[in-house]
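Student: My questions are about this predicted structure, shown below with the sequence.
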Amino acid sequence: MLVALYESEIDFEPRLVDFADPASSAELFELWPVGKIPLLRDGDHLVPETTIIVEHLALHHAGARALIPSDPALALEARLWDRFFDLYVGVPMQRIVLERLRPTDRRDPLGVDEARAALRTAYSMLEQRMATRTWAAGDSFGLADCAAAPVLFYAEIAEPFSSTHPRVAAYLERLLKRPSFARVLREAKPYLGLYPLRDQMPARLLAACE
């Protein structure tokens, strides 16, 4: 979400939610009982879910850069790959990360194996797609790339792809050099100690957070 906001150069007031602190998270659950972030408050409107927030901003607060193509066919392609990164990279990656937090007697090795296999399938699909592309959808950085940046960053830690999928690795390097994502990573640095797989982070990804 922050990548999209920084790309668009839209003014906003961030609110950090600490889920370990009931007082901090109480307002979020009151506004959106699902308790999932991000949640945008725009006047009297509450807008949940990253993709929907980007769509809302494109409709009502057009920023410095259009993240959704004006061509309907290209817009549909961008939305498809936004979903691809969320569902087929983000979901299995999170499953692997959260396994680290489970008590030993409640571990799910089969589920983790399935998540790793799902990621490898996604990597192979993306490797093929990026053969002749710079960005995931369309000719310029957009919605799908905003979705790709954080999930590929953390997926490289959970189930590394750099040595097996060079085009995906090169794509991640382009994302890391994007000023909007570089800013997000710098701002995340104080919280890296809370990341369950912090001990597995490669040096180049740690350096990207400096």
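Tutor: Received, thanks.

Student: alpha carbons only for contacts and neighbour counts from here, please
Tutor: Will do.

Student: Following element in sequence after the top helix by length along the chain, please.
Tutor: Criterion DSSP state H: the longest helix present in the chain is helix 109-129. Counting by DSSP states H and E, the next helix or strand C-terminal to helix 109-129 is helix 143-158.

Student: how near is the residue most central in space within the chain to Asp86?
Tutor: By C-alpha atoms, centre = their mean, the mean C-alpha position of the chain lies nearest to Pro150, the distance being 3.5 Å. To Asp86, Pro150 is 10 Å away according to C-alpha to C-alpha, to the nearest Å.

Student: For Val47, which non-adjacent residue is spatially closest?
Tutor: Take Val47 and drop its neighbours on the chain: the residue closest to it by C-alpha to C-alpha, 6 or more residues apart in numbering is Leu40, 4.9 Å away.

Student: Tell me, how many residues neighbour that neighbour?
Tutor: Leu40 has 21 neighbours, counted by other C-alpha atoms under 10 Å.

Student: What strand or helix carries the nearest residue to Leu197 once chain neighbours are set aside?
Tutor: Of all residues not flanking Leu197 in the chain, Val97 sits nearest, at 6.6 Å (C-alpha to C-alpha, 6+ apart). With secondary structure defined by DSSP H and E, Val97 is part of helix 91-99.

Student: Put this next to the first one:
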Amino acid sequence: MMLDLHGHLFSSYTWKALIALYANETPFTFVEMEGDKPLHQQFCGKVHPGGHIPVLVDDGNIVVEATSIVEHLAVHHPGPAPLIPAHPAEAVVARMMDRVFDNYVMGNMQRFVSSWFISRDRPEQGLRETPDAGEQDAARMRLYQAYDWLEDWLGSNRLPPHISLVSCAAAPSLFYADWIEPIGASRPRLAALRTELLALPEVARCIDDARPYREYFPPGAPDRD
């Protein structure tokens, strides 16, 4: 078995795949992006239809999109971590929550970050002196909406046991989104989930490995976490 994960240690979606690999102690080689090359000129940029990271190569088979990578690992490299719940109905809920965290928490976090870049398609071109305020306001409003929905949902539902597809999506989403707009004391269930996820060894490993890259976070990472 030869598994290569191509990505970057500061990338939220790369974390999503790494957490699943760490949880089941799956042997793999991490192939980090070349920092001096634009993404579209690198391996992931050539094999991913959108030129994105991460990309998993499993004995020559290419798997793109972080959610699909976690699903692939659950099928082809299972372990003690229940990445996908065995019960079909519970699996549906897990996939639903994966989409919620990716699209409405992580997506709006990235929308806020993208407001600083000159080009959303070519972020390596540099940062704006002044970010797009309209984009930032819209991203914050959408984050509020997602936070409030999640707080309500957590009040009457339970997430699958860690580490699942949901854990893999929620941990990086909540980690970075809280840097942009703190979850706050008014959402205790969601705040508690973030704290719980960040304490998981697999997530803590991602956080520590990403520390050298915090200066890349515009307009600067907060002095916490």
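Tutor: Everything's here; your move. Just so it is clear, the model here is predicted, and its values are computed rather than measured.

Student: Please say which position in structure 2 the residue nearest to the centre of structure 1 maps to.
Tutor: With TM-score structural alignment defining the correspondence, Pro150 of structure 1 maps onto Pro172 in structure 2.

Student: show me what contacts the closest residue to its match other than its chain neighbours?
Tutor: Of all residues not flanking Pro172 of structure 2 in the chain, Ser12 sits nearest, at 5.2 Å (C-alpha to C-alpha, 6+ apart). Counting by C-alpha atoms under 8 Å, 6 or more residues apart in numbering, Ser12 of structure 2 makes contact with Met106, Pro172, Ser173, Tyr176.

Student: ok so, going back, in a helix, that's where the residue nearest to Val47 of structure 1 is, yeah?
Tutor: No. Counting by DSSP: H, G, I helix; E, B strand; the rest coil, Leu40 of structure 1 is not found in a helix; it is strand.

Student: What distance do you get for the equivalent of it over in structure 2 to Arg142 of structure 2?
Tutor: In structure 2, the residue paired with Leu40 of structure 1 is Leu56, using TM-score structural alignment. Note on Leu56 of structure 2: its distance to Arg142 of structure 2, by C-alpha to C-alpha, is 30 Å.

Student: Check Tyr22 of structure 2 too.
Tutor: Distance from Tyr22 of structure 2 to Arg142 of structure 2, by C-alpha to C-alpha: 31 Å.

Student: just Trp15 of structure 2 next, same as before
Tutor: 23 Å.

Student: do Ala81 of structure 2 as well
Tutor: Counting by C-alpha to C-alpha, the gap from Ala81 of structure 2 to Arg142 of structure 2 is 32 Å.

Student: Which residue range of structure 1 does stretch 74-93 of structure 2 align onto?
Tutor: Against structure 1, stretch 74-93 of structure 2 falls on residues 58-77 (TM-score structural alignment).

Student: quick one: buried residues of that stretch?
Tutor: Ala58, Ala62, Gly63, Arg65, Ala66, Leu67, Ile68, Pro69, Ala75, Glu77 (16 or more other C-alpha atoms under 10 Å).

Student: In CSV, list those along with distance to Glu187 of structure 1 and secondary structure.
Tutor: Formatted as CSV, the buried residues of stretch 58-77 of structure 1 follow (distance: C-alpha to C-alpha, whole Å; DSSP: H, G, I helix; E, B strand; the rest coil):
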residue, distance to Glu187 of structure 1, secondary structure
Ala58, 25, helix
Ala62, 24, coil
Gly63, 22, coil
Arg65, 22, coil
Ala66, 24, coil
Leu67, 22, coil
Ile68, 25, coil
Pro69, 28, coil
Ala75, 30, helix
Glu77, 30, helix
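
Student: and which of those is nearest to Pro14 of structure 1?
Tutor: Gly63 (17.2 Å; C-alpha to C-alpha).

Student: Helix or strand: which one has Leu86 of structure 2?
Tutor: Let me fix one detail, which is that residue 86 of structure 2 is Ala and not Leu. Short version, using DSSP H and E: Ala86 of structure 2 is in no helix or strand.

Student: Alignment lookup: Val97 of structure 1 to structure 2.
Tutor: Checking TM-score structural alignment: Val97 of structure 1 goes with Val113.

Student: Surely its match touches Pro218?
Tutor: Yes. Here Val113 of structure 2 reaches Pro218: they are 6.5 Å apart, a contact under C-alpha atoms under 8 Å.

Student: Quick one: map Gly138 of structure 1 onto structure 2.
Tutor: Aligned partner of Gly138 of structure 1 by TM-score structural alignment: Pro160.

Student: Lovely, talk soon.
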